[in-house]
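[1] Below is the sequence, then the predicted model.
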Amino acid sequence: MPGWLKNAVFYEIYPQSFYDTNGDGIGDIQGIIEKLDYIRELGANALWINPWYDSPFKDAGYDVRDYKKVASRYGTNDDAKRLFETAHSKGIRVLLDLVPGHTSEEHEWFKESGKAIPVVDGVPQKNEHSDRYIWTEYWLSGIGGHPYISGECDRNGVYMLNFFKSQPALNYGFAAPTESWQMSYKDPEPQKTLELMMDVMRFWLNMGCDGFRVDMADSLVKDDDERKTCTCSLWKKVRAMLDSEYPEAAMVSEWSNPELSLNDAGFHMDFYLDHAGNGYNRLFRDYETLEKYHVFPIAEDRKNTEGRDRSFFKKDGDSDASAFLSDYIPKYEKTKDAGYICFMTCNHDTPRPTRTLDETELKIAYATIFTLPGVPFIYYGDEIGMKYIENLPTKEGGYTRTGSRTPMQWDVDATNMGFSGASSDKLYLPVDEGGPSIKAQQSDKSSLYNVVKDILNIRRNEKSLCADAPFEVLCRGKEKPFIYRRGELIILVNPGEKDIEYTADHPAIKSGNFEEVYSIGRIEHSGDKVVLKAQSFEIIRSK
């Protein structure tokens, strides 16, 4: 386990929307470099950068055309190396986005794979990449794409997809092949695909990358069992390679199943985010019909049968932390010795939390998730409460996700909110003119930005808040506050609009033998009687 993860706080950057330095309306690597001091001052010491590889951008870069080349709109490989070096000089680690399950249909591997396979003396004459993707031997409806890409592919059959039609699935084999065109995940060609992906990882790690966020990490082996046994076996090989060759490199999975990703597959971290009915949803958007992956219901549909959003952090949600904890605690207990469950403000695939929470609700939400176990992730702009922009036309396959990908809002008084000097019609996406900005919130001590900065500063300086520090729930339940302990710190949370009176039974609270470290709102202590005023949060240290 890389030791640096214990104190890591990640900042996710969607590069095309972060900061444009050359005036073309699209963010670039130089823009990230110029904002590293901002990220460090906020309190983050690690980055997750969404794909910056060469791509036709039919899925915002998740359709990779060349794994080892930076897309020209972001810069060059030399710029990437300079980013790694500059970030490291400032004490910042960098994770790249690895897309192992598919490529673009324009990738050279796929072009080779799509070529017809001649038969000589009854023996198919395959090339190096004929089996790099999953092809049927004949037309089979419902499998995926057709092979006629720009007239370059003339292979019989169709190829299996991994997401959009433009993203053919790489061949990691099947758990239990049933057709002649299916290979076992143990066969040489699927194993070679894994080796090629590890070669991609080595390329960037040798340049200075510190690890990877892995896209669709559970999607490798097809028709895998419920526990993804075969896919996990492949990731174990990757983990063994890292442990041997790059022991300080880290991997975080897009899986949201820590028992599998951490215990079975060997990932160091797993995102706790947006699987229908899980604890994250119960905190941030607890409506009856939870959104399916990448589908965000419109506002009037975001209700349960009682006609309101009962998310824990909603001031009028009238709920407690039990629904969240009943999901989270078993997962935490089963995986705490294997890796970290990672809380996120949101990411590029989900609606920004401002869609359901107001500023005060966000302050309490962030203060809570940044003091829970694991490694936290902040999505760019969430620290100032950037909005999810409704009904934006889709951009690069974003569809309903597009509203969470608008440009960073640096300065309300600058052109395009400080994101780019380009004319507005050239911007990657329109900026939210008049929305919150970094510059305005930095000078406002009560702003969301400064709450985030204060909490992260406390996290950085308190051993009790490191990723693997002990965690114990002290109080939960209807009409009770959510109170938990991290080492010598105790955190009290009341996100609701009603005061909560609580008779303390923890010795430090009951005796008054503590000091306040930080608070939002007001909490009154009088012996064992505690009143958590509406929308309050407090960190105390037992003496």
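    Cool, the structure landed.
[2] Could you use CA atoms for every contact and neighbour count after this?
    Noted.
[3] separation between residue 116 and residue 102?
    21 Å (CA to CA, to the nearest Å).
[4] So which of those two has more stuff around it?
    residue 102 (27 against 16; other CA atoms under 10 Å).
[5] Does the more buried one touch residue 164 like I think?
    No - using CA atoms under 8 Å, residue 102 is not in contact with residue 164, being 9.8 Å away.
[6] Walking through the stretch 151-300 of the chain, point out its strands one by one.
    Here the stretch 151-300 of the chain has its strands, by DSSP state E, counting those that start in this stretch, at 159-160, 211-214, 250-253, 269-272.
[7] helix, strand or coil for the residue nearest the centre of the chain?
    In the chain, the residue lying closest to the centroid (CA atoms, centre = their mean) is residue 347, at 5.2 Å. Three-state call for residue 347 (DSSP: H, G, I helix; E, B strand; the rest coil): coil.
[8] Can you give me the buried ones in the longest helix anywhere in the chain?
    As assigned by DSSP state H, the longest helix anywhere in the chain is helix 188-207. For helix 188-207, the neighbour count (16 or more other CA atoms under 10 Å) marks 189-194, 197-198, 200-202, 204-205 as buried.
[9] and that helix, what does it pack onto?
    Helix 188-207 sits against strand 66-70, with contacts defined as 3 or more CA pairs under 8 Å, 6 or more residues apart in numbering; DSSP states H and E.
[10] here comes the other one, which I'd like you to weigh against the first:
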Amino acid sequence: MPTDAWWRDAVIYQIYPRSFADGDGDGMGDLPGITARLPLLRRLGVDAVWLSPFYPSPQHDAGYDVADYRGVDSRFGSLGDADKLIATAHDLGLKIIVDLVPNHTSNEHEWFRAAVEAGPGSPERERYIFRDGDEPPNSWQSVFGGSAWERLPDGQWYLHLFDVSQPDLNWDHPEVRAEFLDILRFWLDRGVDGFRVDVAHGLIKDADLTDWTAPSVILGGLDPVGPPPPMWDQEGVHEIYRQWRAVLDGYPGGRILVAEAWVQPEERLARYVRPDEMHQAFNFPYLEAPWSPAPLREIIDSSLAANDAVGATTTWVLSNHDVVRHASRLGFPPGEGRKPGIGVGDPQPDSALGLRRARAATLLMLALPGSAYLYQGEELGLPEHTTLPDDVRQDPAWERSGHTERGRDGCRVPIPWEADAPSYGFGPADASWLPQPAIWAEYALDRQVDVPGSTWELYRSALAVRREHELGSGELVWLAGDEGALAFRNGDVTVVTNFGDEPVTLPPGARVLLTSEPLDGDGRVPGDVTVWAVF
């Protein structure tokens, strides 16, 4: 595989900066903390790191409300710290991908401040989506709950598909397009290897701002039937990404664009990764699939077919900063609906079953051809913090939903490094911006490194075997198997996942490379276990 195509089979590790490692003891993760921990990610065996936003921000939405796209929030460090992080990563052989948030800015961005100051009809307001009227311009709802329109004292309304502090940009304005081309170059010149593009399907809105009576949830594009909602997946987004791709192609080393695009069917999502647009798009249908063989196989097949049709690689992901961690999500009966957070008083997952299934699901995912994304802490088997006190929640979805959605804080709790250290080694002080549960000690990294059977060692072994057998660049061939199981071959590796209660038998002559849990006494695959084997 050419070096410039490193991304086609890469394993990319997502870091949520405020919760990864705290270098100065203030309870907030930072860039120096991340830099100090990069050698451990190299040891784990990942190829690249994706950083969620670290830009200057009032933090109303954990940094996805950006006030300055060319700086570093003082809570996380400085531009010099960012440069050192990028250089250190490259010295270790790791690529660095940074988050880019182009759908909206913070209401503290200099552009929005100028728009408020300049008043109705001004050129400054044309960079955003302002409208006149006594009533909201249409029925659109915010992803976080409530109206997507906010009225200023001068009578005009502005659109915010997310929090009221996140006004949507007007991407039909040439200044907006030129600004982001310059932002891309700013970070490319500093050495970043790519961008994960937040809400990539949302930049262009229906020109008539057509009413939409259904909730404007970010999952609105996941309806595979009928036209997309007027705020998502409009045709004009593709022209933007073709312009961006041309910029990235002018830099050496295979710089990439990754779409966060909640779009279905897969054929529409694949349009974002055509040869002259983005390189990858997150596979959310796979993330949302139930723990059941038939729907998983269907999604794997449709994902591969759609991406193969445009010559793109397929991505696989089980957890990120926006969803309940899969070690907890899989602790519920298969087929239960998407959970917008879990808290005190909610039905609680079976933690042992969830971790067992999570380990099996991870081995299944890492054996699939394409690129895989890991979310910080999943290599420790971390569950969701499902009993986080409501009075410490910071996700705007909690307030804007009228306390009906607990939101995403439970998957964002600072991760544990040392069982017996203050803040479990997250930082040098006993401080963390969200409280860590008492059970974190048992998941700490120092309790797992070099411990046979630990989740961290399972991940490290899987990534080593994946690389050795070139599974990321392989080809999937389904095999006949027991009912309640999935079996396939990728290159010389055979993969069997048992979703059922009864153990299944491996084909004769199997030499086991890796198992998510031990085989039974007869060498069979127990329920909720994945095995990699060669013959």
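    Done, it's in. The structure presented is a predicted model; accordingly, all values stated were derived computationally and were not measured.
[11] still on that earlier bit, could you check how far the equivalent of the residue nearest to the centre of the first structure over in the second structure is from residue 288 of the second structure?
    Structural alignment (TM-score structural alignment) places residue 347 of the first structure against residue 320 in the second structure. Distance of residue 320 of the second structure to residue 288 of the second structure, computed by CA to CA: 12 Å.
[12] With residue 294 of the second structure instead?
    In terms of CA to CA, residue 294 of the second structure sits 14 Å off from residue 288 of the second structure.
[13] So between those two, which is more surrounded?
    Just comparing residue 294 of the second structure and residue 288: by other CA under 10 Å the higher neighbour count belongs to residue 288, 18 against 13.
[14] on that earlier part again, let's have the strands of the stretch 151-300 of the first structure in TSV, adding mean neighbour count and distance to residue 222 of the first structure.
    What follows is the strands of the stretch 151-300 of the first structure, written out as TSV (neighbours: other CA atoms under 10 Å; distance: least, CA to CA, whole Å):
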stretch	mean neighbour count	distance to residue 222 of the first structure
strand 159-160	24	10
strand 211-214	23	17
strand 250-253	25	18
strand 269-272	25	21
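[15] out of those strands, nearest to residue 86 of the first structure?
    With CA to CA as the criterion, residue 86 of the first structure lies closest to strand 211-214 of the strands of the stretch 151-300 of the first structure, at 16.4 Å.
[16] roughly how far out does that closest one sit from the chain middle?
    10 Å (CA atoms, centre = their mean, to the nearest Å).
[17] mean per-residue distance, that strand to the second structure?
    Strand 211-214 of the first structure, aligned to the second structure and superposed, deviates on average by 0.8 Å (mean CA distance after the TM-score superposition for the first structure).
[18] Where does that strand end up in the second structure?
    Counting by TM-score structural alignment, strand 211-214 of the first structure corresponds to 194-197 in the second structure.
[19] any idea how far the counterpart of residue 259 of the second structure in the first structure is from residue 148 of the first structure?
    Using TM-score structural alignment, the partner of residue 259 of the second structure in the first structure is residue 253. Going from residue 253 of the first structure to residue 148 of the first structure by CA to CA gives 33 Å.
[20] Quick one: map residue 84 of the first structure onto the second structure.
    Using TM-score structural alignment, residue 84 of the first structure sits opposite residue 86 in the second structure.
[21] my guess is that match contacts residue 191, does it?
    Yes - with contacts counted by CA under 8 Å, residue 86 of the second structure reaches residue 191, the gap being 6.8 Å.
[22] Between the two, tell me which one has more neighbours.
    residue 86 (22 against 19).
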